[in-house]
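1. the amino acid sequence is not available; the structure is as follows:
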């Protein structure tokens, strides 16, 4: 059983959270108990319940296991701190405690990262250091756009060079007007060092849809093992 998977992307705004929703829904349809996890979030909005992050709310509603918001997103950066790289300490231990807590409750925890693989935290350290420390298997989201082939190859190489398993990659059609979409997928199928696990079409309001059917875990055989 795959206890964790970390969702990273070739860049920011490539649809990591939408893909995380699809993963959660697909695993739940295969009778896994699932929960999404956003260890640290920025771009938060004040609501009647307090600060909330949009991506974390999507993960919360996409999980088969109902958990309070504080479980799904333990650390929220204020707008004043987000992206300012002040050198302030990041509570990585709180991120790890949250992961262990959810891991004890669910079959699989889908962890939604921030930006790309080498995203820099406020303390100037890459987010990937925490992922490496936790030994999380990685799913790479490739937003299909100009330049994505180079970004995908470089990101995959970095993940593997960091000693982590790259479970596979998922194409997300973020630009419906992009020409030669099939050709881009053909190149990625040929050069990527891990299998394709899904192909999400361009969908308005994708974060409100059932996306399970766009994921294919057959190359990993984990769903078959779980339902056997």
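-> Received the coordinates, thanks. Source: prediction; values computed, not measured.
2. CA only for contacts and neighbour counts going forward, please
-> Will do.
3. continuing past the longest strand along the chain, what's the next helix or strand?
-> Criterion DSSP state E: the longest strand present in the chain is strand 108-116. Next along the chain after strand 108-116, taking DSSP states H and E as the criterion, comes helix 128-134.
4. which positions within that following helix qualify as buried?
-> Using 16 or more other C-alpha atoms under 10 Å as the test for burial, helix 128-134 gives 128, 131.
5. let's bring in a second model and compare:
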């Protein structure tokens, strides 16, 4: 089953407000679960989770996200958790999504948005993942800039520098 603990930015789908990422995770999941488990926090505004939560008048805690994850673990052999906004993105004034990842303790797949600055961003994130005591299982090259110069050279650099295998590539999509 897929899980998007915090989704910021919703669309209307079949009369309900939902994240496009959550819809994709549900389509790929083999276990159907209630929305409060696969997406315990759905926030309307497509901004950083802690800011979206503040605008929505609610507080998000790692404890509530972890509780939903534990329930999912009891219902599925594997739970694939998709982050939101990056490794150190705050979910409240004191906690980040990295705190949730540490509590879960699962290996991490890093998605690298291929654009100017991605080398530094990916290497710093991999370093933070290791510093937080988690394994970097692999990484995915996501072509988010259709005109990125030296895309292949950047991917080759990341292959040499990241301490994990390239698991796949997502081509640019309009």
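-> On my side now, so go ahead. Remember, it's a predicted structure, so these values are computed and weren't measured experimentally.
6. please name the nearest non-neighbouring residue to residue 118 of structure 1.
-> Closest residue in space to residue 118 of structure 1, ignoring its immediate chain neighbours: residue 126 at 5.3 Å, by C-alpha to C-alpha, 6 or more residues apart in numbering.
7. the one you found against residue 116, yeah?
-> No - Residue 126 of structure 1 lies out of contact with residue 116 (C-alpha atoms under 8 Å); the separation is 9.8 Å.
8. on that earlier part again, what's the residue nearest to residue 118 of structure 1 aligned with over in structure 2?
-> Matched to structure 2 by TM-score structural alignment, residue 126 of structure 1 sits across from residue 96.
9. wait, that match touches residue 86, no?
-> No - taking C-alpha under 8 Å as the definition, residue 96 of structure 2 is not a contact partner of residue 86, at 9.4 Å.
10. so for the two, which sits in the more crowded spot?
-> residue 96 (19 against 15; other C-alpha atoms under 10 Å).
11. my read: residue 171 of structure 2 touches residue 140, true?
-> No - under the criterion of C-alpha under 8 Å, residue 171 of structure 2 makes no contact with residue 140, lying 10.7 Å away.
12. neighbour-wise, which of those two wins?
-> More neighbours surround residue 140 than the other of residue 171 of structure 2 and residue 140, with 18 against 13 (other C-alpha under 10 Å).
13. helix/strand/coil for the more buried one?
-> Of the three states, residue 140 of structure 2 takes strand under DSSP: H, G, I helix; E, B strand; the rest coil.
14. translate it into the numbering of structure 1.
-> By TM-score structural alignment, residue 140 of structure 2 lines up with residue 170.
15. residue contacts, that match?
-> For residue 170 of structure 1, the contact set (C-alpha atoms under 8 Å, 6 or more residues apart in numbering) comprises 19, 139-142, 196-200.
16. for it, give its distance to residue 16 of structure 1.
-> Residue 170 of structure 1 sits 10 Å away from residue 16 of structure 1, going by C-alpha to C-alpha, to the nearest Å.
17. before we move on, what about residue 182 of structure 1?
-> For residue 182 of structure 1, the distance to residue 16 of structure 1 - C-alpha to C-alpha - is 21 Å.
18. repeat for residue 203 of structure 1
-> Residue 203 of structure 1 is 14 Å from residue 16 of structure 1, where distance means C-alpha to C-alpha.
19. more crowded one of those two?
-> A direct count of neighbours by other C-alpha under 10 Å for residue 203 of structure 1 and residue 16 places residue 16 higher, at 29 against 14.
20. contacting residues around the more buried one?
-> By C-alpha under 8 Å, 6+ apart, the residues touching residue 16 of structure 1 are 7-9, 112-113, 141.
21. now the residues you listed as TSV including distance to residue 163 of structure 1 and neighbour count?
-> Shown next, in TSV, are the contacts of residue 16 of structure 1 (distance: C-alpha to C-alpha, whole Å; neighbours: other C-alpha atoms under 10 Å):
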residue	distance to residue 163 of structure 1	neighbour count
7	16	25
8	15	31
9	17	29
112	19	27
113	18	23
141	19	28
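22. make CSV out of those residues and add distance to residue 44 of structure 1.
-> Formatted as CSV, the contacts of residue 16 of structure 1 follow (distance: C-alpha to C-alpha, whole Å):
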residue, distance to residue 44 of structure 1
7, 20
8, 20
9, 20
112, 15
113, 15
141, 23
